[in-house]
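> The following comprises the amino acid sequence and a computationally predicted model.
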Amino acid sequence: MEEIRRLAEIAAHDCSLNHIFPEESKKNREGKFYSHVLKGDFDDDNQASVLLYGSNANDVKYKMLKHRLKKKLYNSLFFYDFSRLKTPRYHQKEQECIHLLHHAHLLYRLHEVELVINLTSKIKKISNTYEFLNFAIDALELEMLCYSQQGDLSKYNSSRKELDKCLKLKAYEREALTLFQMLRIQLKKSVKIRKKHLPEFVQDIERLKIIWKKSKSFECFNAYYKATIIYYELTGNFEAIVELTVASEALLKNNLVNSLRFDAKFNKYILVYAHFRAKKLKMGLEYAAKYLEDFIEGSPNWFAYLENYFLIAMYDKKYELAETIIHRASSNSMFIKLPAAAKERWTLYQAYYLLFASTDRKTNRIINPFLLSLPEYSKDKQGFNVAILILQFIFYLQRKETEALLYRIESLKKYILTHLKDTFSLRSKTLLKLLIITVTEDFDAQSSSKKGAKLYQRLIETPIPGDAFAEIEIVPYEHLWEHILLILNSQYK
């Protein structure tokens, strides 16, 4: 049932496929079955069979109906209109090559050799433009079959030389893709295993770079590019990611990378993100403003891009800009369609913004951090849990609920012992210890600052770990500690 449901949703999503089940045909069982599946009326085959035939799922008539519907839905995929999807143009060209190859193979079996050669010529032209090596190989192999059948030795040898060249290039591409895919598999393992394999990653990336330089293939470049970003994220070397993304922009500009295949938007997103993580804030803000209009407003990628833009603004203490970004995101009509976790992130961002906004810009709205329930991203990193704990602490601190803060000391200590045992959690552990000091020092700003001086210095000296291991700091912990001392100074005299 799940297979049919998913196929039906795909067919219904594409308006050009509505002819499969016109409105007037829904009176028959096939159309009725399709209609009920789309409405989600069936949990299993028994329910469907009872409604359609008054029998159980083993009814031969129901099984035949299900088979016919499934076959029709799969056949409809041949007519799916990919141009309607918001995908890169090369995806549509890939689909065009697939259709042309399908036609060419069919025509070859019908002995229409000349028609096959016409189609392979089109396939090769698209493949050369977009660097679709697999399609080029298929087309050349078909050509060789046709020329051998025609007895045309000259054209056969020409296609054979071209195919030999493609197959050598394919060997490079296959090696590059295998190295990249193996690296991605290792990333699914635990942090301990990932760290163990880091030296191997270095060797693999060096090999990927050599393959790309030798082949000058887009696929080889793309494997090297993505693997390098992953490696530098793991090691926290965001300076190197900045260099890679800037260099990639230059390669694109000089036509050294296929501009029709390269995901320029992804590179711009990573470029801004890397500037943020490398704390190159001024340049990060310049790039963020420059490239924002390249993203479709209201799209998921646009919202993700705005998150990085907001975080850079907060790190650089550009609070008015941060407010503008929050307003632009939350007032967009597509905001309500974001996943629940994404909407809660924006609520959390707004709560942190309100902490640092100047008095005249603050609203009367108080965001209760106890209502936030963002999930951990994985067992290997803390996600936004620490960010919420800190916000809860400051929430009580601002309201001068000292008894509640005294009660929270033990839970903070327990959280440190349970969840912040690894070296990549040192910054979070240090800040939470500073929070505890404010309570043990009876909320005295000078005493807390003096007692926490060594911990604060440790915080300054501890770099933010690689993204694969790190908890998220919505604002630098150093800024948070300074802000907490300001609260103590102004409200606890």
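Perfect, I can see it now. Numbers count the residues shown, from 1 in each chain.
> For the rest of this, base every contact and every neighbour count on C-alpha atoms.
OK.
> Could you check how far the residue of the chain lying at maximal distance from its centre is from I296?
In the chain, the residue that sits farthest from the middle, by CA atoms, centre = their mean, is G151; the gap is 51.6 Å. Distance of G151 to I296, computed by CA to CA, to the nearest Å: 53 Å.
> One more: E401?
Taking CA to CA, one finds E401 at 45 Å from I296.
> How about N28?
42 Å.
> And N46, by the same measure?
Applying CA to CA to N46 and I296 gives a distance of 44 Å.
> Compare those two and say which is more crowded by neighbours.
N46 (17 against 12; other CA atoms under 10 Å).
> Can you tell me the closest non-neighbouring residue to that one?
Nearest residue to N46, sequence neighbours excluded (CA to CA, 6 or more residues apart in numbering): A57, at 4.7 Å.
> three-state assignment of that neighbour?
When classified by DSSP: H, G, I helix; E, B strand; the rest coil, A57 comes out as coil.
> how close does the closest residue in space to T402 that isn't next to it in sequence get to L412?
Spatial nearest neighbour of T402, chain neighbours left out: Y396 (7.3 Å); criterion: CA to CA, 6+ apart. Per CA to CA, Y396 is found 14 Å from L412.
> quick one: which of the two has more around it?
L412 (19 against 14).
> give me the element the more buried one is part of.
helix 402-419 (DSSP states H and E).
> list the helices and strands that helix packs on?
helix 385-398, helix 426-440 (3 or more CA pairs under 8 Å, 6 or more residues apart in numbering; DSSP states H and E).
> another structure for you, compare them:
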Amino acid sequence: MEVLKEILRIVTSKADVSKILPELVDQNHSDYHTLTGRYLRGIHTDEFKTDEEAAQVLYKAHRSDQRYRTLKSRVYDRLIHSVLFLQVKQPEHSEYLSYYYKCTRNLICAQTLIRFAARAAGHEVAERTLTMAEKYQFTDICLALAKILHDTSAVMAQRAKATVYRGKTITYTALLQAEHRSDFIIDIYVLEAHISSRTTAYLSDMAEAGLMEIRELCAAHKSHTLILNEFRMRIMSHKLLNQHSGILETSNEAIAYLEANPHLSQPARLGEFRLQKLTVLIALGKVQEAFRITDYVTNSFRAGGYNWFNALYYSIVAGLLAGEYEKAADYVNQATKHQMYNLIDDFRRQNFTLLNAYVLIAEQLQLGSLGNASPEEFQRRGARFKQFRLSTYLNSIPEVSKYKQFYNTAVLISTICFLILYKDFDQAERRIEYIKVYVSRYIRSQTFHRVKIFLRMLQAFNRCSFDPKQIRKANKKLRALLEESGAESNPTAIGEFIKFEVLYEGLLSFLDRYEASLDE
């Protein structure tokens, strides 16, 4: 069922459905009310989530029923056939993708013509297609076409052409082997890196050897795929050693290469390296620069895909850290309201829940320009805050909370913020008292120097009975230390989603407003 849904999603989004699958959309079509029409609509609207449901509704039978299996097989064949009639010249598709689709379809056409004894026509199609495929460096297609052209030239006794295409076949065979080898090097490294027992030294040696081999392949063969794989291997090697400047430099080189060769580029490839750049800019603390490229990154990917959600996650983080809270809220809405949101993995969904909580905190503390909103906007935020339940929030992020040194620190800080916003100072005091134990257990490394300073500053809220004037006085030295620590810390490594300085001042301003309301 999932395979049919995925194929149908592509067909309905990139083909003229009224011509290819009229029973799906045209109520006046003779097949609209047939079992095929009902089955297609059930898959498209997600009415049928499983084969069992579909078989029960359509035939009141089990999924193994022969009638249902026949229907599913016929629909599967129709959808596969429909994939050959996509409209890939739409604005959202790159030149590279459009020509890859065209060359692939032409290759199938050439093979079919030759096998049905239309050898001259098949040869002509293959020859024209090879010229296109060579321009865009589609090595796999080039090899298949060169072999076809060699064979047909030999059969037609065209010795000169057969010699030329034999040479091309040999060249593309070696090139495709090199590209596959570079893919294998990267895949093997990624698989090894997921094994927890692998040491940094072992992985570093493996990455260095892999990078050296890919560079040798690049020197021996001119290939777009090999060049991209060299960039990827360099980035992975830098990531292993936390060399952020190396990741940024390599990402910029890759982006420049793709922009200089637009016919070899496509949005997803640019997005791949723009996303690397976005994450490393955040890690380097260059949050304003990171925020400026968030739209470029998110727009590089198809909405609803894995990389799109990944890009939105880091775009929200960049927006929060850069003080662009309204834009961060917009990114949260894009993610959580998308139809594919409930289908992403639990851990990533919990990440969005955590970030949404920080957007809500920013709104209630009126951080940045949020304090200049219209009365209607304040009313909307107030209604949204009333719907928020702290217990529901905490129960919805069990996997995130297991990461004591990172995510759970952010959860603890957000919990204290919400309790203060609720004016539940007794509960806030209890959570703040837990900080001392929490730091001694989980926040020992020097990496967490900045977060330890901020947690110590939160402890002053208890000692000063949540009096903002006394808190400012008690934290004067720590506030200066916090400011100094900003340049040396990676916010994404310590769970800092809103700048600690901004969050601290926001909490004090909220307490100022609360005290003023008591005096009225």
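Structure received. Because the structure is a prediction, the values reported are computed rather than measured.
> Map the residue farthest from the centre of structure 1 across to structure 2 for me.
Aligned by TM-score structural alignment, G151 of structure 1 pairs with A157 of structure 2.
> which secondary structure element contains its match?
A157 of structure 2 belongs to no helix or strand, assigned by DSSP H and E.
> How about the contacts made by it?
Applying CA atoms under 8 Å, 6 or more residues apart in numbering, we find A157 of structure 2 in contact with no residue.
> Identify the residue spatially nearest to I117 of structure 1, adjacent ones excluded.
Per CA to CA, 6+ apart, closest to I117 of structure 1 is E143, 6.1 Å.
> With S18 of structure 2 instead?
Distances taken as CA to CA, 6+ apart put V25 closest to S18 of structure 2, at 6.6 Å, once the chain neighbours are dropped.
> That neighbour - how many residues pack around it?
15.
> go on, R361 of structure 1?
12.
> corresponding residue for it in structure 2?
For R361 of structure 1, the residue aligned by TM-score structural alignment is N372.
> and if you look at N128 of structure 1?
Under TM-score structural alignment, N128 of structure 1 pairs with E134 in structure 2.
> does its match really touch L143, like I thought?
No. In this structure E134 of structure 2 lies outside contact range of L143 using CA atoms under 8 Å: 9.9 Å.
> which one of these two has more residues nearby?
L143 (24 against 13).
> Looking at structure 1, name the residue matched to the more buried one.
Counting by TM-score structural alignment, the partner of L143 of structure 2 is I137.
> and the helix or strand that contains that match, which residues are buried?
Using DSSP H and E, I137 of structure 1 sits within helix 133-150. For helix 133-150 of structure 1, a neighbour-count test (16 or more other CA atoms under 10 Å) marks 133, 135-147 as buried.
> Count the neighbours of G304 of structure 2 for me.
Using other CA under 10 Å as the criterion, the residues surrounding G304 of structure 2 number 16.
> if I pick Y319 of structure 1, what's in contact with it?
Contacts of Y319 of structure 1 (CA under 8 Å, 6+ apart): 313, 353, 356-357.
> what does S414 of structure 2 give?
357-358, 361.
> For it, what is the corresponding residue in structure 1?
If you follow S414 of structure 2 across to structure 1 using TM-score structural alignment, you land on L391.
> can you list contacts of stretch 419-435 of structure 1?
Contacts of stretch 419-435 of structure 1 (CA under 8 Å, 6+ apart): 382, 386, 390, 393, 412-413, 416, 452, 455-456, 458-459, 462-465, 469-471, 477, 481.
> Which ones among these lie within helices?
386, 390, 393, 412-413, 416, 455-456, 458-459, 477, 481 (DSSP state H).
> What is the most widely separated pair among the residues you listed?
F393 and R458 (21.2 Å; CA to CA).
> With neighbour numbers in mind, choose between those two.
Per other CA under 10 Å, whichever of F393 of structure 1 and R458 has more neighbours is F393, with 21 against 15.
> contacting residues around the closest residue to the more buried one other than its chain neighbours?
In space, and not counting its chain neighbours, F393 of structure 1 is closest to L405: 7.0 Å by CA to CA, 6+ apart. Counting by CA under 8 Å, 6+ apart, L405 of structure 1 touches 393, 396-397, 439.
> got a list of what W302 of structure 1 touches?
292, 295-296.
> Summarise which helices and strands whichever strand or helix holds S49 of structure 1 is packed against.
Under the criterion of DSSP H and E, S49 of structure 1 resides in helix 45-53. Under the contact definition 3+ CA pairs under 8 Å, 6+ apart, helix 45-53 of structure 1 sits against helix 29-39, helix 60-76.
> Buried residues of it, list them for me.
For helix 45-53 of structure 1, a neighbour-count test (16+ other CA under 10 Å) marks 45-46, 48-49, 52 as buried.
> Include distance to S373 of structure 1 when you put the residues you listed into a markdown table, please.
As requested, these are exported to a markdown table (distance: CA to CA, whole Å):
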| residue | distance to S373 of structure 1 |
| --- | --- |
| D45 | 37 |
| N46 | 38 |
| A48 | 38 |
| S49 | 42 |
| L52 | 44 |
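> Centre-most residue in structure 2?
N307 (2.1 Å).
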